[in-house]
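In: I'd like to go over a predicted model; first the sequence, then the structure.
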Amino acid sequence: MALVARGDHAAFAQVYDAVCGPVLGLVRTVLRDPAQSEEVTQEVLVELWRTAARYRPSRGSAMTWVLTLAHRRAVDRVRSAQAAGERERRAALLARTPAYDQVVEQVEARLEREQVRRCLRGLTELQRQSVTLAYYQGLTYREVAELLAVPLGTVKTRLRDGLIRLRDCLGVGA
């Protein structure tokens, strides 16, 4: 392995001959697909050539190290295939998701508008005027106060009380 780490082609040929069969056998037991097994085996042997310098004899035999590389690579391939299958399954589910239903959306919006109108009718006249001017006509609190000829603090109080009653009537959480 030390010679392979230094780029010795002849040493790599010997290591290749010694580990190729066991690597292919291990990978095939994990993947079960002969074509994928051969591909992963080739990836492992290329990785062996590029990373031979990482081998540490004190941690185990070269065969154990290579088989560990092979097992990890095979498991990665299985996980990748499972993830791809899951992505395809989710995409298929999304494709079956019903399209945007414009009629339903219009009905729901109309019902919401009706509920808001009903709740607005439940406000006092002063609250309804303040809310309508501020939120439906876009006036500032100061402009509402000037238009209704009341102090700014009164407008703020009417708006706060009106919005609280609207919130309660619409069933919106605090």
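Out: That came through fine.

In: could you use CA atoms for every contact and neighbour count after this?
Out: OK.

In: wouldn't S130 be in contact with V155 here?
Out: Yes: proximity of S130 to V155 meets the contact threshold set by CA atoms under 8 Å, at 6.6 Å.

In: find residues that contact each of the two.
Out: When contacts are counted by CA atoms under 8 Å, 6 or more residues apart in numbering, S130 and V155 have V144 as shared neighbours.

In: next, the buried residues of the one helix or strand T68 maps to.
Out: Assignment of secondary structure by DSSP states H and E places T68 within helix 62-96. Judged by neighbour count using 16 or more other CA atoms under 10 Å, the buried positions of helix 62-96 are 62, 65-67, 69-71, 73-74, 77.

In: quick check: the residue minimising distance to the centre of the chain vs V40, distance?
Out: With the centre of the chain defined as its mean C-alpha position, the nearest residue by CA atoms, centre = their mean is R87, 11.6 Å away. R87 sits 22 Å away from V40, going by CA to CA, to the nearest Å.

In: L147 now?
Out: Using CA to CA, L147 is found at 78 Å from V40.

In: work out for me the element A145 sits within.
Out: Counting by DSSP H and E, A145 is found in helix 141-148.

In: can you list the buried residues in that helix?
Out: Neighbour count says helix 141-148 has 141-142, 144-145 buried, by 16+ other CA under 10 Å.

In: for that helix, packing partners?
Out: Of the remaining helices and strands, those touching helix 141-148 by 3 or more CA pairs under 8 Å, 6 or more residues apart in numbering; DSSP states H and E are helix 152-170.

In: one more to weigh against that first structure:
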Amino acid sequence: MKEAVHIGGIASAGPDLQELLGMVARGDRDAFSQVYDAVCGPVMGLVRAVLRDPAQSEEVTQEVLIELWRTAARFQPTRGSAMTWVLTLAHRRAVDRVRSAQASSDREHRAALLDRTPAFDEVIEEVESRLEREQVRHCLRTLTELQRQSVTLAYYRGLAYREVAELLAVPLGTVKTRLRDGLIRLRDCLGVST
């Protein structure tokens, strides 16, 4: 069955849309001009019904017609009429645009939420920090006086072992032993696994 090609509202006596698509597939520009005239209105109507936005509808219609020029060889008359194939291309393209716009909107919404969410919860961090400091203070109190002094000078004041030994007036080896023993006791008290 031949589909009459309507140009300017008047049925054409020339080739039907299926034949024109075959000619377009072979690169016939005149045939494409006739296809364009025949399908542009229905494509625009379908796309506009899906998108509702006139500017986007025009864009998508142009994309469909370009796709039609490029893919005319894919039309298979055994699977349906030429107009049905063209309108299927148009519907798919319009739906893709809607999905793309929705995905973009969703990404922007997620990005906006991330911008408003602080990188960390300051209250929780402060509480954890205080609890850790209190636990360290408690564990420091379990050390001997020489261990506590050695650890405090070396790790909280940043002194070298030699400087700690001079300040406490004890041999360097004693300081190293007290630091090692003190750190082992701190590790055990704090529950740190090695």
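Out: Structure received. Here the structure is a predicted model, which means the values were calculated and not measured.

In: before we move on, back to that, in JSON lines: the buried residues of helix 62-96 of structure 1, plus distance to A83 of structure 1.
Out: Supplementary listing: the buried residues of helix 62-96 of structure 1 in JSON lines, determined by distance: CA to CA, whole Å:
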{"residue": "A62", "distance to A83 of structure 1": "32"}
{"residue": "W65", "distance to A83 of structure 1": "27"}
{"residue": "V66", "distance to A83 of structure 1": "26"}
{"residue": "L67", "distance to A83 of structure 1": "24"}
{"residue": "L69", "distance to A83 of structure 1": "21"}
{"residue": "A70", "distance to A83 of structure 1": "20"}
{"residue": "H71", "distance to A83 of structure 1": "18"}
{"residue": "R73", "distance to A83 of structure 1": "15"}
{"residue": "A74", "distance to A83 of structure 1": "14"}
{"residue": "R77", "distance to A83 of structure 1": "10"}
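
In: which one of those residues sits closest to P22 of structure 1?
Out: L67 (7.6 Å; CA to CA).

In: map that closest one onto structure 2.
Out: In structure 2, the residue paired with L67 of structure 1 according to TM-score structural alignment is L87.

In: next one: A53 of structure 1
Out: Residue correspondence to structure 2 (TM-score structural alignment): A53 of structure 1 is matched to A73.

In: test my guess that its match contacts G22.
Out: Yes: taking CA under 8 Å as the definition, A73 of structure 2 is a contact partner of G22 at 6.7 Å.

In: compare those two (neighbour count), which wins?
Out: Remark: of A73 of structure 2 and G22, G22 carries more neighbours, 18 against 15, as counted by other CA atoms under 10 Å.

In: buried residues in stretch 123-141 of structure 2, which are they?
Out: Of all the residues in stretch 123-141 of structure 2, those buried under the rule 16+ other CA under 10 Å are 139-140.

In: contacts for the helix or strand that the helix holding T68 of structure 1 is followed by, please.
Out: Past helix 62-96 of structure 1, further along toward the C-terminus, the next helix or strand under DSSP H and E is helix 102-121. Under the criterion CA under 8 Å, 6+ apart, residues 128, 166, 169-170 lie in contact with helix 102-121 of structure 1.

In: what helices or strands is the helix or strand following helix 102-121 of structure 1 leaning on?
Out: Scanning forward in sequence from helix 102-121 of structure 1, with DSSP H and E defining helices and strands, the next element found is helix 125-131. Taking 3+ CA pairs under 8 Å, 6+ apart as contact, the helices and strands that helix 125-131 of structure 1 lies on are helix 152-170.

In: and the helix it packs on, how far out from the chain middle?
Out: Between the centre of helix 152-170 of structure 1 and the centre of its host chain there is 40 Å, according to CA atoms, centre = their mean, to the nearest Å.

In: give me the number of residues near the nearest residue to V131 of structure 1 once chain neighbours are set aside?
Out: In space, not counting the residues next to it along the chain, V131 of structure 1 is nearest to L159; the distance is 5.8 Å by CA to CA, 6 or more residues apart in numbering. Neighbour count of L159 of structure 1, defined by other CA under 10 Å: 22.

In: and L159 of structure 1, what is it in contact with?
Out: Under the criterion of CA under 8 Å, 6+ apart, the neighbours of L159 of structure 1 are 127, 130-131.

In: and G27 of structure 2, what element?
Out: Under DSSP H and E, no helix or strand contains G27 of structure 2.

In: gap between it and G41 of structure 2?
Out: 22 Å.

In: quick revisit: what about the contacts of helix 102-121 of structure 1, which one has the most neighbours?
Out: Of the contacts of helix 102-121 of structure 1, L166 is surrounded by the most neighbours, 22 neighbours in total, counting by other CA under 10 Å.

In: can you pull the contacts of it?
Out: Contacts for L166 of structure 1 (CA under 8 Å, 6+ apart) come out as 116, 119-120, 123.

In: so what does it match up with in structure 2?
Out: Structural correspondence for L166 of structure 1 with respect to structure 2 (TM-score structural alignment): L190.

In: ok, that match to D37 of structure 2 distance?
Out: The spacing between L190 of structure 2 and D37 of structure 2, counted by CA to CA, is 81 Å.
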